Structure formats: C-alpha cells, structure tokens
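A.B. asks: with the sequence up front, the predicted model follows.
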Amino acid sequence: MDDPMDDSFELEPWVEEEIVVARPHNTGPSPPFHTIITELINPLLKASNRKTGFHGGTATNVRVIRFKILNSYIQRWKQEVGNDIYPCFRLILPYKDKERHMYGLKEKALARLLIKILGISAESDDAKSMINYKIPGQYKGAGDFAERCYEVIKQREIKSEYGSMTIDNVNNMLDELSKLSKTDDQLPIFSKIYHSMNAEEMKWLIRIILRQMHIGISERTLFSAWHPNANELFNISSSLKRVCWELFDSNYRMSEDAKDVTLMCCFQPQLAAFPKASYDQVVKSMNNETFFIEEKLDGERIQLHMSDYGKHFKFYSRRAKDYTYLYGSSLDDKNGALTKYLSGAFGENVEDCILDGEMVSWDPVDEKIEPFGYLKTAANAEKEDAGESYPLYRVFDILYANNKSVVKYSLVQRQMLLQRVVNNVPTHFEIHPHEEGSTKEDIDRRLRQVIAESSEGLVIKLPTSPYTVNGREDSWIKVKPEYMLEFGENLDCLVIGGYYGQGKRGDNLSSFLCGLRVDNEQDPEAPPKFWSFCRVGGGFTAAEYATIRHLTDGQWQKWDPRRPPLQYMELAGDRNEKEMPDVWILPEKSVVLEIKAASVVPESEQYRTNITLRFPRFRRIRQDKNYLTALSLKEFMSLKEQAETESQERQLELEEHRRASKRPKKQLNILGAHESFTMEGSPTSQIFAGHTFCVLVDSKRKAQLQKIIVSHGGNVIQDVPPEPQNRTHLIADKDLVKIASLKRQGKWNIIRPTWIYDCAFNHRIVPYEPRHMYFANKDLLDAVRRHVDRYDDSYTRSMEDTKELRDILNHMPDPTIGSTAKDYGILLNQSDSSIFNIPSLIFYNTVIYLDYPDLAQDPRSKFRYFAFTYQAVCKP
C-alpha cells in the first residue's frame, strides 16, 4: 500500500472551495404539512404497533411494511411534487438537519409560549400540566410533552380540520424561528403557526422543534428507501441536503472514490463496540493477538481538518456540529482557543490532513484532564485569554494526508503515519498514547490505573483493522468498570424519592432518588433521617418496575419545595432543582434497592451526603431489608475506605508482578527526597507514629501522600472528624467543595502537602512554617512566623532543594541578590565576583588565614555575606 508521506508523493496545491450541489427542481406545488402526518407518520406508527399490525392481526414483518410505506410515499412525492425531497426529509429527520440552527426552545419555554398564546393563567391546571408534563394528571401522556400539549390545545383549538400550511410554509416559519434568540421575539411567529394548525399538527410541529420524532424508523431506514448509496454518502458528508440533492436519481450509483472521506467535509466517525461480558471475550475479539490499549477520555469527539499548510482549519463534533468558530479557523486566528498554538504542530511537508481525536479541558495547575462539563467553559475563556484551563486535543487516529485517504490502511500503518504527520505541542495538541497488551491481565492492570485517576475507562483496538466510517465494530471495544467489585453488590439504599419518565416511561416512575441512613447519635431511640445519595434509573426490567409499584402503591406524595419533609430526609439544598424529586415516600413505607456503580464521586454538591456514585445501576430489590437495616452513611464510608485500601493493595501487587516479570525491581524516589527515602519494603521510619492524616487532594497525589505517611508510621483516615483532634492533620492545597466548607467553618487548620515532604526529608517532625499553611487561625500563624527569619528561611531544618533556596533569594529585597539568583539559577561560577553578593553560612564557625594585605585591613568587607557570625580571623 502506498505511503501518503513518501517523498515521491506529489503535493498538489489546495484550492478552498465548498462542495456545490445542483438543487433538483420540483414541478408540483408544495404539499400540505398534514400529509406528512396522514400519509407517512401515522401509517409508520401503525405498522410499528405489534399488537394490531398494519392490516389488523399480528404483524409478520414490520421492517418490510415500513419500507413499503416509505417507498410508496417517496414515489408519490416524485410523481406529484418533483425530485427535491429535502423540504420533507428535514421535517422527518430534524435532528440530522445541520442547515437549521437550534431554536433555543425546550419543553418549559415552549409551555410558556403556549400559555401566552392560549391566553390561560399560569396557575391553571392546564398550564401546570404542560410545565409539569412528567407528572401524571387529568390528561394522558405523562412524560410526553408534545402529547400533553396536544391534550391542552385540543380543548380550545381554533381549527378542527387540518390547516392549510404547506411543507414549504412550515420550513420558512421554522427558519425564522431559529434565527431569533429571545422568546418574546419568537412569540409572534409561534402564534401565527398556532392559528394555522389544528391540535394534531401542533403536536408534530412541537416534536420537530424538540427534535424528538419517535416515529419508529431511523435515518438508515429512510435513506435505504431513498437511494442505495444514501447511507454511504451521509456517512462521509453528514449532510442531509447532499443526500437528497445528489441522489435524487435512483439509477445513479456513486463511484468508489466518491464514497471516501473528503477534506473539509464532516464524516461520521467510527465508534467503539459496547463492552463485552468479560475480558476473555475482549481478548477473543482481538483474535487472541497483541492489541492496543488506550485510555478512554472524558471529552468531546472532534475531527480536525487542516489544509494549505495550516491556512485553513475545520473542527466538527460527532454530531456534525461545526466548532471552527470556537477552536480557530487558521494558524493566524487569534480568536480561536486552539489553532493559535499549533505553529509547528505538523511536519514541514504536511499540506493537509484529517485527524480523529478527543477534545478535553486541561488544568495546568493540577496537570490533569478536567471532567467533560468544563470543556466549553475552558474554550470560551481561552478565546478571551481569561481562563486557567484550556482545550487540549488528543489525536488517536488519522484518515487523510496530502490529498490521499488512508481509511483502508491498518491501524498500525495509520499510527506510524500519525507519528510523521503530527508534532506534539505539550498540553495543547498531542498524540494520545497507547500501550500494547495481549492478555486479560494487561487489561485489568491498565483499567485499575485509569479508575484510580477517575478516568472513563479503556478502548481496546485491533492493530490490523481499517477505519470503518460510521461503524461500531469489534475492532474497537470499550472497556468500562460496570461496577466496583470491591463493594458494588453491597450498596443497599433506601428509596426516598421518585422521578416520572418520558416517552414509553410516561405516567410511571422511571428513576429513584436513594438515600443513606443517618442515625441520631445523641438519641439512639429517635427515628433516623435519610440524606440524599444518588439517583438510579438504569437496569430495571418491566417486571421489577411493576414490583416496586406494587410495594409502594398509594404511598407516594407530591414534592412541595416550600414544605420539604425535613423530619424524614434532607436534600443538598431546599431549592436544588436537579435533585428535587417529583414525589417522595415515608421511609417506613419505602423499598430498599441494591445498587452497583462504576466508582465513587468524592465531591458532589448535588447530594446531601456530599458524595455520590458514578453510573449507578439497579441490581435487585431487597425485600428482606427495610429502612432500619438499609445502608447508613457511616457504614458506606467504612466500606469505601476498606475498598480503597484493598484496591491499592491489588494495584501494588499487579505492579510488583509486572516489574518482576519485565525488569529488575527499582526503588521509587519521591519528589527529590533523600536517596534513602523510598516507597518499597518495610516502613522506613516511625516519625509519623501517633499522628493521623486526612488527605484531601486529587486522587493521584492522594495515593502518593498516603504511601509516604504509612511508610513513616502514620495513620490515614478518609473522612474529616466532626471536631479538631490532637495530632490529627488535614492536608490540602486547593479549594475543593469540602475544603471551602471547612474554611467557612473555621475550626480546622489545613496544612499543605509540603509539610509531609519536609518531615520525610528531615527524618523528623519539623515545626510548621508559613509555607506549610494553607488555612490557619491567627494564633497559629503568629506562632509559625517565629520558626523562620524575615525571608521565610527556617531556623530548624535543612533546605531540601535549590528551588526553595531560589524562592527565598528572589523574595529578598536586595535586587542584586535577586538578579544573581535568577541569572545563575543558584549554580554560580566560583570565579564570578557577584558570588560575594549572596549571603550564606559557608564559613560559619571557621577560622581563615588571609595572606592579602588589602583584605587584611577589613576582612569583613568581603566576607560579611559568608558568615552569620563573623568568625574569620586575619593573620599578617
């Protein structure tokens, strides 16, 4: 196979031009909007109903019937209207039409518009039924907003028959609606639409605006009925318009070259297959051969298109949204959040390329990837040069280079090419690393590493596989921690609230708010309270939902935020709308659910426990337990601490096994500490004996600090005690949610991790210094000031490294000293005269004979900086 980066590969000049497609003409008038409902949507829904079938009785082949309905409608359109079916398809598949902007209207905003148009009170039952559409009421369709609106409009519809608006009229109205951002400006257009439609038409218009059609077919089915090449063209273009305009002739066939990815044209990326039941199945899917292991990043899938040596860039999301405005259109685009950093990011002979990767948010302070929710904030802040975090693009594949597609190359070949095309720009633009594995143990070891770093999971890739556009093949397999084996089957939580579902789950509770028991330690006889802990809605079968309904029938009460049941339960906040359930239940009338999860989220303002589960999933109903025997907060924290300890031990065992099998055992030095300070073998000292530490930093540093503490005889706890205790230290250096709360309370002194390192380096407990304090009361701050001089140099301990010395010198007021420290980086030339400007103790307690007359007159004139007390003596 040819190498697209071979020196003999010709580089043709790139000319920017958009793909222009001739629009086919319609010869007939635009059909009425209601024909989409009567001739297409309703027959499709009827065909999908297995209970009645299409012609009554049992449906023998629903797919065939739906295909016939679609084909019949398309043929009628071509005969009566013409070859341009795009106006119709963009209403049937609104979520695939990227030509129309978002409306900025969700359910509650639409409900408010309808309330104004209908002229009803916002406090009326009809208004509340639309705003609270998930809650069952006098109208059917709970959880289905459009259906609930239909029921309300039907009572007061202006037209009982279908309206006269055509498909073109509706598209024009929607185009106008999408160009306006304020609901007050949208109100006249929406009112005009309402006065031109009946209730059923309004229902489907609302579904189009919300992009929630649910008509029983996917775009694949519709495209297959339209043209044999429609799916292939959509996969490499993501353009509904091109599918409709280029393929109106059913006899036309695309060439093989036309089915390939194209520069500056968004394609549908390859997706990883869903997790397998076991690691053995994953290894088997890789043909029992060596495979690539990549960390699954918590960001947004982005494809990057670069042309003309960086003069043009395009960024597309997995959903074909164009993010070029956000990340930059060229290397010279100073308004973009990324491209301005990419000078030199590509090889000199790389004219153009298409890269596939993940955009994440990078925190340069903690040097880690932030959760997905920070990405857009970081990107917008970077555009204004006002943010601490910024976007980082991790590239894991290449599909195109120098006017040639490499989609059919193997993954190994593409990775080799990627190394030649891309130059890393640290913390802005990097090739995503991978490692090789061949056994389930390799997967398990790597998965435990990424879990410890709060990562998403892994992706296992077959090195010999080509890139499959819009495919979900077993050549890429996701590996996620389905639940925590350490205690995932022991989380028996009480249901304290419920949430109504949408769509098929309408009219019924589809997810539940679970709580942990908090006993009254002052009065053991008092009934316990329950603190909100997590929300679970996955893993239930229809039978299990039915069992829960049976066990709790008649016990649910509507949640009133003005009068929350505080005597029974507590949420994170009285006005926390994200957590506030639709209904609640008395603890003694409720049920206990066993839950599993991927991991623990240690800081969560959403729940009263200030801790929750990541990806909680229902396992079974525990009818053998009640509210008094359900899991308590205290029990959970003990389980969590035990699980973390066991997990660390297993990780150490795996690492030990890996090192022993691959290379000689090496000792791990910590942050420039003394050579004898290591982290393996028996405890190195007992300097922390009798001291207890609660370490509240990010997970990676936390594990490291805990190892240091334990190796020096200290004790580690996971939770902050209710009150400060003697010889108990809180370690932190960043305002996490819990730390901010502790600072507001003002009871605890909080120490930086630097103190632990200083103690370990000096082999003893060193007194606190100002640099050790993250938060402290005035009395302690006054006391620690006595342990250092006016330049913060300690009186009691040795200096650990040159960085500390440099910091002290640079804070001294003498500019000569500061400039010398900066110029020479402390490693000064002994022959340079400026060395005499740096004070130190190198001649302390030393007698010196000086054989120079000029120095004999006043030995202190040259040596005053070298002795804290003047011990130099001159002998003529």
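C.D. replies: Sure thing, it's come through. Numbering: from 1, shown residues only.
A.B. asks: drop to CA atoms for contacts and neighbour counts, all remaining ones
C.D. replies: Noted.
A.B. asks: residues contacting the closest residue to L639 other than its chain neighbours?
C.D. replies: Nearest in space to L639, with sequence neighbours left out and distances taken as Cα to Cα, 6 or more residues apart in numbering, is F487 at 6.9 Å. The contact partners of F487, taken as Cα atoms under 8 Å, 6 or more residues apart in numbering, are K596, L639, K640, A643.
A.B. asks: the last one reaches E486, doesn't it?
C.D. replies: If I follow you right, that is A643. Yes - look at A643 against E486 with Cα atoms under 8 Å: they come within range, at 5.3 Å.
A.B. asks: so between these two, which is more surrounded?
C.D. replies: The residue with more neighbours, out of A643 and E486 and counting by other Cα atoms under 10 Å, is A643; that gives 17 against 14.
A.B. asks: surely the more buried one is in a helix?
C.D. replies: Yes - A643 forms part of a helix when assessed by DSSP: H, G, I helix; E, B strand; the rest coil.
A.B. asks: contacts only, for it.
C.D. replies: Neighbouring residues of A643 by Cα under 8 Å, 6+ apart: E486, F487.
A.B. asks: neighbours around the closest residue to A401 other than its chain neighbours, how many?
C.D. replies: Across the structure, with Cα to Cα, 6+ apart as the measure, the residue nearest A401 apart from its sequence neighbours is C353 (4.2 Å). Neighbour count for C353, taken as other Cα under 10 Å: 27.
A.B. asks: quick one, what contacts C353?
C.D. replies: Residues counted as contacts of C353 (Cα under 8 Å, 6+ apart) are L263, H305, M306, S307, I398, L399, Y400, A401, N402, N403.
A.B. asks: structure two is appended below for comparative analysis:
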Amino acid sequence: MENKNLENTVGSHVTFKSFCNLLEKIIQIDETPQHARKTGKIEEKKNLVRKFIEYWRQTAKAHNLDDNFYPVMRLLLPHDDDRVYGLKETKLAKYLIEALCIGSKTEDALKLLNYRAPTKIKSEGDFAGTAFFILKNRCRDDLTLNMDEINHHLDQIAVSNAKGKDGQKQVNTSIKHLLLNLSAIQLKWLIRIIIKDLKIGIKETAILDAFHPDALDVYNFTSSIEKVCSMLNDPEKRYNELGVQVGSACRPMLGEKAKPNKIEELLGGRQFYIETKFDGERFQMHKIGNKFMYFSRNGYDYTETFGEDIHSGSLTPFIFSALSKEATNLILDGEMCAYNSKEKLLLSKGDDIDVKSARKYDSIQTCFCVFDILLFNDTVLTNRPLKERVEFIRKCCSEIEGRIQYSVQQKALSNQQVVDALNKAIDSRLEGIVVKDPESVYKPSQRGGGWYKVKPDYMAGLNDDLDLIVLGGYYGSGKRGGLISHFLVGLLVDQEGDDEVKKFCSLCKIGSGYTHKELLEYNYKLAEKWKKFEKKSAPVHLELGNEKPDLWIEPKDSIIVQVKAVEVNASEKYKPGCTLRFPRLEKFRPDKQWFECMKLSEFDELRNKNSGKLTNRHLDLADMDNELNFEEDGPSPSKRKRRIGNKMPKTTVASIYRGIDPMMVEKAGDLFQGKEFCISIEDDLKKKSALEQCVAELGGELVQNATKNTYCIIANRCTHRIKSYIKIGLYDVVKTEWLDKCLKHGRLCQWKPNDMIHSKPKTRQMFAKLYDSYGDSYTEDVSVDCLKEMFNSGSFVKEEFKPLMDLEFRLELRCKMAEFENKYFPDNSKYGLFRMCLFYFDCFTHVNVDLKTKNIGLELVELKARWHGGFVLSKIDANVTHCVVDKSDLTRLEKIKEINRKKNRKFRVVSSQWILDSIKAARLRDELSYVL
C-alpha cells in the first residue's frame, strides 16, 4: 500500500510524469536534424536539465521547502545510485504479466519474456521499449505518482531485496503498486531506472556540469551524488577549495595505457619510477585517531570487513602496530591483495580468492600494498610531487611481511628498462607494471597525469591464443538488436572412446573483437542452424554451468573462433569451474574443422603451466611493430594489423606439465595395484610428477581428470578445480601427506578424518562410526604421532579464531592464565611454575667451525621447562626474559651478552641448573646464584 506519511518535501509536489516528460524531450533531440538546432546535441540536453532544476527550485521556493536535488539526481543517474533492486528484464516481465493480467501464453507475454528475439517492433532488443509498445493500450494515461512516492517504493524494493527470501513479500507489494499506478510511458522510464540504463545519450559528466560547474570535481573526490547535491545546493556559490577529508572516500587516480617504447618520449627524457602493478582490489585506508575506515575504488565502505579498530576485522589488528604514533589522521592509497603465508607470496585474481573474505581460507591473509598517500595529519598531500609523497609513506608506517608493504619504486631512464621490468613481471606471473613521473601530483578520478600502466595483455603476440568452438548465442540490444551479438564458446571434453558422442563444455561468453560486418556475415551463415535453448530439454552433448544461452547450435554446424584473454578466473557460471578474464575474439577460423577446437585437458595444462596467466612470452624492444590494445575488450578489428610471415606455431605443453607415461615406468611393487589416482597439485609440478612416478612404480593407474573409477583425488590445497570436484560429490579428496605416509610405511594406510580435504557421503558415514568430531579413534590407542597430528590439524580451534592466534595473542593469554592460577591455586601451581618466563635455549653445541649439533641435555631441560608452564621462543627478541645456557658449552656466551647489552629491556642469562633446581624445590629459586 502507498505510504501516506511521506514527509512534506518538494518531491511530494513534483510528479514523476513531469520527470518522464524531461527524459522524452532529451531523447527527441537525437531525432532533430542538425539544421533545426541552435546548438549541439549535448548542450541542448544540458539546457533541458537546467530548466528542470530551475523548475524544481521554484517549486521548493513556492512551498518554502528545502530544494535539495538529490531525489531527482539519483533517478537521473541510476548507474551511480547505490540502491540494488535485484530485478532484471525477465523478472520484470513476469511482474508485468501478473500485475496487468496478461495471459502467460499470449503473444504479448512471449514478446516480453523473449524481448531480444527479432520482431517487427521498432525497439527490438530494448526491454523497456518493448514493454511500452505492449502496455500503451493497457495502461491509463492519467495515472502518475509523485517523485517522493517513486523513491520511497524503490527504497523499499532495495531494502527488501537485501533481506533475500524474507523481504520478497515487500518487493512484490512495492513493484506491483508502481506497475498499477503509472502510465505506459512512465513504466518505460521506471524500468530503465531499475535496470540502471536510461539510454538518453548524455553522460554523467554533462548532467553534473548542468547542475553546478564544480559538481564533477566534488563527485570525483566524494564518489557520492548525495554529497554533491548537499554541498553544491546553492548554484551561486563555488566550491573553490576542495579538500581531501578523512572518513570521506574520494575517487582514486588512474593510470593511462602506454606503449613500452614510448615512455621516454612521454616523460621528456626525465627519470621515472617503475612499480609493480599489484593484482588485487584498489582500496583507501583512512585512519582517524585509533579508528580505521576502508573504501573501495567506487567508494563502498568495507570497514566492517577489514576492521574498525585493533579488536576487529581481518587486517587492522595486524597492521595497527606498523603505523607511526605521530600519524593521528591518515589516508593511504593502495591495493588490497591476498597473501599466502605458507608460500610467502601475493596471489592474483586468477586464484579462487576473494580478498574481502581472505580470512576464510587456510593460510591466506589480507595484505595492504601501499603506493600513495593523500593526507598526513592536517596536511593534504595531493598537490605535492610523488617523490615527496613517497617519503611521507616511509615516515608514517613500517612494513610487516604479508600484512602491509610498500610499493618499491625502481628508478629508470630508458625504454629498455621498462621492457626488462615488464618481462620480469611476466616471469613472475604478475599483472604488469606502472610507470610514474616523480613530479606528478595526485589527481583523483583522472586517468594519466604522469601515471602509465604497461601490461603484457595490451601487446599483441605475448598472450596464448585459444581455439574455441561456438556452443550458443545471445540476442543483442541497441545497435545489435535482432542479431546474435554474443557467443557462448567452449572446449571439447576428453573421452576415451572414439565412437562415443563428442561432448563440449562451456568456458566463457564473448561479445567483442569483431566488426559489425563480420557479425552480420556470420549471423547470415548460421541463421538456419540456431535452435532455441530449453532447460528441460537441454542437448546432451553440452555441459553447461549456471550460464545458459538463448540459442544453441549443433557442433558440426558451428565455427571455431580464436580467442585471447588476460588470465583464468574462478567462476561457477561455466562447467570447468573457471572462465577467461577479459576475453576477446581475435578472428574467426573457417579453416578449422569443428572437432579441432581446444580440448579441456589442453586448457587445464596451459592454465597449470602459467599459474592461471595466459602470457608466457617476452617482449623485445627491437620488435615493437605490433599494435597495443587500448581497450579492455580488445582493439577494433578494423585497426588490427595483419600478421606477416609464417603462421604462429600451435601452443604445446612442455613434458614436465604432462602426466607421466606409465609405459616408461619400471614396476617396483603392487602396493597400489588396481587403484586409479588423480593427482592434482597445481603449484608444485615437480612434486606432482614425483608422486605420479611413485604411484606408477607401485602398480597404480593415473588419470589427469577424475573418472567414475577413480579411487581418490590427491591434492595439497583446495583450488577452484578441486572445488568443482567437491561440488560433484562423487570423490574423496585426500591430502598429499596421506600418500607420503603410505610410501613411508610401505602399506596402504587407512584414511583418517585428518587425511581428508573432502569426503564423499559414504566415507563420512564410515568416519562417524570410527572417530569422534576431533578425529580421535574409538577403537585404536592413540600414539604420540597421532596426538601430534590431531593437534596440528587445528580441529580443536574454531576457524574464526585461527587468524588471531599469533604470538601477541598467546603471550596475552599466558598472562591471563598466570592471574587465574595465582588467584585460585596460590600454593599449588607446580605446572605453572614458569608461566611468566619466556625462554630462549642456546641448544646448539659447536663441535667445530663447520659442524653444530643439538645439546641433548639442554633439549631435555627445555622440555621440562615447557612442561612446567614455560614458553620457549625460537630466537632472541624483545619478549625474551631468560636465556638458558649449559655450563658445559659456553662458546656463545659472550655473543649472547653482547646482544643483551644492546637491548633496552635486558634478559637474564642463567644456567640450566636454575630450571632443574626450581622444579625440584617446586618454587622459583633466586636467579643471582645461577647467572652466567
């Protein structure tokens, strides 16, 4: 029902019909001949917006109301409005059919549901236009709502949509109220607002300029339409001095694409910086006293994720100590990356990791890579040169490995140094490099200004080309209305028998890289071959993920296309569990037969070889004739240069990346006889090859893709490929440690819960009968090794606490334990005797210069100290309270004392006898008589 208690604002006095009339007048300008116009199209459209703003302000003045233009601006710029409705064309079509009582099998209903299909309607491919054509004789023209009512119901839809199923009833109520109380022309514009595409031929820059001459600058700083409208509400006042404000996000400065051989020319021969282009997500960190805020490049607030203070979030507790106490207020610009603490490296977007959820993954943590600073205390630094800003970064924070680090500025003068840095980035599987002018100032939201990004995927010939088959098609809209404008492409699935029906799996959707002429040509060639895709009767030869095409085609009638992309990303939309990032069509391949497309196994090998990247060749400065791609979707084909010379050789996979040949392995036993293994280790190919060799020698069979006969899948971590196997639910996924254990003991060890990455239902049922929730057997006596294994598995610690259990946490916990023992067991705390002692044991006996061995006696004392509550550190640091030395070996005593003299907080150097005597006496003995 309509809300009768809406606040009396100017929006309650302005109808949605008048706003729609403005939009209609704007699109009519495109149909007006040039000679009939006094000015250009954009200027005339801006004048119409200015007249509506004036009308809004006059209405506000007449009713003595606040004239804030935000209620209109969020409808005029729906793409910049932060409301998420969860409504797309198909769902809106169903609402229209239900609300207006259109028969579900009628021609009008089918036109709404299949609006992209070719029809005689002028607006084919445009859902809103199709809806208007169908509804114009079904809706009353005298219906309308005011602007406040429109925004109120859109707010209700957005809020209810965020609640999921619980809010669906309110979504239904609000959308039906709008559909039943607006005319056909108003519904057309409402639909475009919800879909966030008005199609009025005027960009946000022109609309903001029409509102206020400073509006674009303010929006670049704040990323908020609401702040633009509130700060610049008075058209007579200029926002002369824009300031960066802590707690208010501003749009980041961007890099301009550049050729490696043009850098010297662009920078006038001056010295420049080369930095790594981090493959993460752009974020700003704001610090206000002891409070933190984190904003994405689009101004979204992720403070709750990364932590408002030292006690919350996946990042703040770990970097708080790295920030200087002098930096009370701070804004840092950088890249939020995922860091693998075991392998000690930054991960890329190609890995199945969401940096905003990094703490959910084992050994993966959030790392903030800082490369610029905007504010230090009360000083705004955006107008300072980069070389000065870099010094401020070093002044305000220090590095913590895997948590916060600087971007290293490599000083350079030549194009060759740029090429060398790019080739090094290719070898390291990095996204690319960024070249910066040391004299450049920080310009929010602007591209260029002294920043240039150089990536291997911009350069023709550096990326691997993939020959993929067209499996499906999608109807286009706008200029491509009535055509099959996008294609679903995929791979040939490997099969054992030649007589079986060939199967294909989807990989990605492409819609760029070809000319309009090429599109028309292949639409004509394939016109009679397309078949409508029905979910209930999907073709058996197609293996699809969540992404379904509008049409499908028989493989024998299809075509091969040569596709280029940046890297491989995880995605459940496609069957392999991954897809291509920024795919673009290089060319159609009529010279290839339909069955000559790339196989799934070839694609997996290529992906594994390059760690997800599709670039593996170096750039040579002497060979820079190829054009750079200056569009993210690829270059215009009309401008693409033809390659000269011999055809590029087909990409092959080196032998180290293929499965081993069982025929070349000499059998050494039958431990794994009759069992088929799939060993999937993507990040350590040498270990994969070694394990395969051992399995083959002991009679086991090997496959590169699991089959129905596979005994188990061996893996070292849960990659996106493993997740796709887990989703199927037919396989046991076992850790590599289990296979190592079998090889060590020379027998097929029974699986235990701690051996598993994933267990299929049958295996889980077996575990439930034999083991408790901690992995402890009901029937077998626990051994020392088993106990260690259980504790090391971490099953006793909840997942959400694992990231917090660092050294600082454990030391604080020991203090609380000591307080508890002193309070409740003051006279009987034998096993908490050394609770407040932090030991370093000098356990190495130096036999000679080249040889050192463990001092077994001192090692035993160490165990006794730990048994009685002592905490042992592996090195001498600021926390050490006692350094324990064996009197029989004083070779390092002077060095230890020298270290102690340099420390602000001294530790005691005592003999091991102090620990033994204290245990014997059940109290801490006086240390002075044991000091060395």
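C.D. replies: Structure's in. What do you need? Since this is a predicted model, take the numbers as computed values, not measurements.
A.B. asks: re the thing from before, aligned to the residue nearest to A401 of structure 1, what sits in structure 2?
C.D. replies: Residue correspondence to structure 2 (TM-score structural alignment): C353 of structure 1 is matched to L330.
A.B. asks: and its match, how far is that from L75 of structure 2?
C.D. replies: Counting by Cα to Cα, to the nearest Å, the gap between L330 of structure 2 and L75 of structure 2 amounts to 34 Å.
A.B. asks: how far off centre is the top helix by length along structure 2?
C.D. replies: If you go by DSSP state H, structure 2 has its longest helix at helix 41-62. Helix 41-62 of structure 2 has its C-alpha centroid displaced from the chain centroid by 41 Å (Cα atoms, centre = their mean, to the nearest Å).
A.B. asks: with stretch 22-42 of structure 2 instead?
C.D. replies: 42 Å.
A.B. asks: so what would you say the end-to-end distance of that stretch is?
C.D. replies: This stretch, stretch 22-42 of structure 2, spans 14 Å end to end (Cα to Cα).
A.B. asks: repeat for stretch 498-505 of structure 2
C.D. replies: From the first residue to the last, stretch 498-505 of structure 2 extends over 18 Å; the measure is Cα to Cα.
A.B. asks: contacts for it, please.
C.D. replies: Taking Cα under 8 Å, 6+ apart as the criterion, the residues outside stretch 498-505 of structure 2 that touch it are 490-495, 540-544, 574-576.
A.B. asks: what does stretch 476-483 of structure 1 give?
C.D. replies: Judged by Cα under 8 Å, 6+ apart, the contacts made with stretch 476-483 of structure 1 from elsewhere in the structure are 271-276, 282, 296, 447, 451, 456-462, 596-599.
A.B. asks: mind running it again at 7 Å?
C.D. replies: Under the contact criterion Cα atoms under 7 Å, 6 or more residues apart in numbering, stretch 476-483 of structure 1 has outside partners 272-275, 456-462, 596-598.
A.B. asks: buried residues, stretch 510-528 of structure 1. List them.
C.D. replies: The neighbour-count check on stretch 510-528 of structure 1 (16 or more other Cα atoms under 10 Å) flags S510, S511, F512, L513, C514, G515, L516, R517, V518, D519, P528 as buried.
A.B. asks: ignore what I typed, I meant stretch 841-855 of structure 2.
C.D. replies: For stretch 841-855 of structure 2, burial by neighbour count (16+ other Cα under 10 Å) applies to F841, D842, C843, F844, T845, H846, N855.
A.B. asks: next one: stretch 618-637 of structure 1
C.D. replies: Applying a neighbour-count criterion of 16+ other Cα under 10 Å, the buried positions in stretch 618-637 of structure 1 are F618, R619, R620, I621, K625, N626, Y627, A630, L631, S632, L633, F636.
A.B. asks: all good on my end, thank you.
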